[in-house]
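> here is a sequence together with a model predicted from it:
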Amino acid sequence: MERATARAVRFHQIGGPEVLRIEPVEVRQPGPNEVSIRVKALGLNRAEALLRTDRYIESPQLPSGLGLEATGLVEAVGSEVRGFSPGDAVSVLPPTSMHEQPTHAERLVVPQSRLVKNPPGQAWTEAAATWMQYLTAYGALVQVAGMRAGDFVVITAASSSVGLAAIQIARRVGAVPIAVTRTSAKRDALAQAGAAAVIASDEEDLRSRLLEITGNAGARVVFDPVGGPIFEPLSAAMAEGGILIEYGGLSPEPTPFPLFEVLSRSLTLRGYRVYELLEDPARLQAASAFIRDGLADGTLRPVIARTFAFDDVVEAYRYLESNQQFGKVVMTLQE
């Protein structure tokens, strides 16, 4: 009997986007607690580029797949699956290992615990741009930092999908989002996206501007995926007892430990991964409810930078890594 196959994105060597290939992989039948999905769209993340260049929290085992999120239609369900049926529109929550459970493929088989139903009528491109970014931002800002109304919240890499999600979530709870971007090119767009203030860190003195914007009070929450030298001015403009949450490591430069600032103002520097939330059913339920409510009332609106066809995966990642995008890069699959 011939085995079923589907096309998937894989890479056989470490390198730039050009190492990505689309090749057939075997697709098994779902187990008792699993669901088979025909993928309609895929969201792209910086984490996938880091895995491909061996700079991620896990190292790829070559040849490797990649991908953290997907959305599509349920095709079949295992014998013990409850709450999902063929024809349901669903999204896949990020796996703990991209190598073991990659999402960049035409068809997927995933545990039902990693699925959520899409809101009624949500477009595939928007579904692909929802869960990773909002879960990441909500878990860090609300569940870890305890962000509340009136807080000054500094959001670096603010034009990324997670950065824009953070701006929207801050606005939704009544906090004051301060967007940090490298140049003025995206200043107006960030202001229109809800940022109360925008700082171009390559053109302005970051510490001085943050203190000016906060009336010298400093920011209680900093949300950063970059690291590197920016740690020093960020920590120097934080409020007493403030918390800096680091959720990435995009800077290739060393990250200094701001000892004096931490000691003098009792700061907390906290590493964060979205898996903290995904592996805690109560936290995931609370986050999902917040996101669904925000999507329903329009306070949360996924921003799509650009869409690419699945076959154009190399160009999609070149665009993602060019830093031109404002929002989420999405790949779509044909019927």
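Cool, the structure landed. Note that the structure is a prediction, hence the values are computed from the model and not measured. Residues are numbered from 1 along each chain as shown.

> alpha carbons only for contacts and neighbour counts from here, please
OK.

> quick one, strands of the stretch 101-250 of the chain?
Under the criterion DSSP state E, counting those that start in this stretch, strands of the stretch 101-250 of the chain are mapped to 107-111, 115-117, 152-156, 176-181, 197-200, 219-224, 238-246.

> indicate which one of these is closest to Arg187.
Using C-alpha to C-alpha as the criterion, the shortest distance between Arg187 and the strands of the stretch 101-250 of the chain is 6.1 Å, found for strand 197-200.

> give me the distance from the closest one to the chain's centre.
Averaging C-alpha coordinates over strand 197-200 and over its chain gives two centres that are 21 Å apart (C-alpha atoms, centre = their mean, to the nearest Å).

> just name the most buried of the strands of the stretch 101-250 of the chain.
Mean neighbour counts were taken over the strands of the stretch 101-250 of the chain using mean count of other C-alpha atoms under 10 Å, and the top value, a mean of 27, falls to strand 152-156.

> and here's the other structure:
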Amino acid sequence: MSKVVRFHRMGGPEVLQIDEVEVRAPGAGEVRIKVKALGLNRAEAMYRSGQYTFVPDMPAILGYEAAGTVESIGQGVTEFSVGDEVNVIPAFSFSDYGMYGELVVAPVHAIVAQPAGMTSVQAAGTWMQFVTAYGALIDIGNLQKGETVLIRAASSSVGLAAIQIANLLGAVPVALTRTSEKRQALIDAGAAHVIATQEQDLVAEVNRITEGKGARMAFDPVGGPEVANILRSLSFLGIFFQYGALDTADMSIPVMEVLGKDLTIRGYQLFEITENAERLGRAKAFISQGLEDGALNPLIAKAFKLDQIVEAHQYMESNAQIGKIVVEV
């Protein structure tokens, strides 16, 4: 029997509970992992509260990221052996797998060897953020040295990952945040510039930073009416990535800006990368190398224990954190 976090009804963090269940043996193409730490993601809160892309079957498991040790392997698995230190990348559906537990089963395509020199806590908070940022900025957007990228909700784990990747490429990361409260923390995290969008004129500030050229890219998990000003801040042939919907109101699109600058407005999910073996392979290689070189480094906001899973979700929903929330198992 193993402790596994599940929910039997949709709702707030309080619906999460720890159940004692028998975790099945790994099937063909699967591994079973003894979890040391797991990472929390906004998608899990949305799934738990009934705001995700599909309705969970009860009782429901959840969790996209984990770090631990291979406990057993299924038929046909040759990439890993029992005892290997591994991490789980979000590359599956909650209807099939969930990483919130002491013992979990994961598909082998979603497994990567834990990068050298990383702790389990660091590793559990790594892959969602860096793969998400990599997919937009590099795989699709082809961000280049010297180009400016606007990073909205920059104090989130994905925002911080985007700042680091932009710096690794020699690009100019501009952090967008609502107020000046997190300005210094974002500068310390590597942002070249910080714009407090409720206090400053976004378009004027971007024009000042880029000497009137505009930013080549914007990376946004929020949406809503502020998108109009972000689009006004882009350069000719600029590209806007929408990778979340923290504001579920319809976006405001200034059509003459889109036409006049030939802008691209693009929806994006990391599954576009993780469900393609070739693209995921390139992401694993890039991120693993960056982690081992020290150019990429996940910022952990706070670590909780497994029996504090409700408190961990409450903290995630408070928006007080800068970086990734991790749960030690």
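Sure thing, it's come through. Note that this is a predicted model, so its numbers are computed, not measured.

> what's the TM-score once they're superposed?
In this superposition the chains share a TM-score of 0.97, using TM-score structural alignment, normalised by the length of structure 2; 329 aligned residues with a C-alpha RMSD of 1.2 Å.

> that older thread, so can I have JSON lines of the strands of the stretch 101-250 of structure 1 showing distance to Pro95 of structure 1?
Listed next are the strands of the stretch 101-250 of structure 1 as JSON lines, based on distance: least, C-alpha to C-alpha, whole Å:
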{"stretch": "strand 107-111", "distance to Pro95 of structure 1": "9"}
{"stretch": "strand 115-117", "distance to Pro95 of structure 1": "11"}
{"stretch": "strand 152-156", "distance to Pro95 of structure 1": "25"}
{"stretch": "strand 176-181", "distance to Pro95 of structure 1": "29"}
{"stretch": "strand 197-200", "distance to Pro95 of structure 1": "33"}
{"stretch": "strand 219-224", "distance to Pro95 of structure 1": "22"}
{"stretch": "strand 238-246", "distance to Pro95 of structure 1": "20"}
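
> and of the ones you listed, who's closest to Arg21 of structure 1?
Judged by C-alpha to C-alpha, the one of the strands of the stretch 101-250 of structure 1 that comes nearest to Arg21 of structure 1 is strand 107-111, at 16.2 Å.

> residue ranges for the helices of structure 1, please.
Read by DSSP state H, structure 1 holds these helices, from start to end of the chain: 46-52, 124-128, 131-138, 161-173, 187-192, 206-213, 231-236, 259-265, 275-278, 281-297, 313-320.

> now mean neighbour count and distance to Arg306 of structure 1 too, for these, in JSON lines please.
JSON lines is the format used below for the helices of structure 1 (neighbours: other C-alpha atoms under 10 Å; distance: least, C-alpha to C-alpha, whole Å):
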{"stretch": "helix 46-52", "mean neighbour count": "20", "distance to Arg306 of structure 1": "15"}
{"stretch": "helix 124-128", "mean neighbour count": "25", "distance to Arg306 of structure 1": "10"}
{"stretch": "helix 131-138", "mean neighbour count": "25", "distance to Arg306 of structure 1": "16"}
{"stretch": "helix 161-173", "mean neighbour count": "25", "distance to Arg306 of structure 1": "12"}
{"stretch": "helix 187-192", "mean neighbour count": "16", "distance to Arg306 of structure 1": "15"}
{"stretch": "helix 206-213", "mean neighbour count": "18", "distance to Arg306 of structure 1": "30"}
{"stretch": "helix 231-236", "mean neighbour count": "20", "distance to Arg306 of structure 1": "31"}
{"stretch": "helix 259-265", "mean neighbour count": "14", "distance to Arg306 of structure 1": "40"}
{"stretch": "helix 275-278", "mean neighbour count": "18", "distance to Arg306 of structure 1": "27"}
{"stretch": "helix 281-297", "mean neighbour count": "15", "distance to Arg306 of structure 1": "20"}
{"stretch": "helix 313-320", "mean neighbour count": "19", "distance to Arg306 of structure 1": "9"}
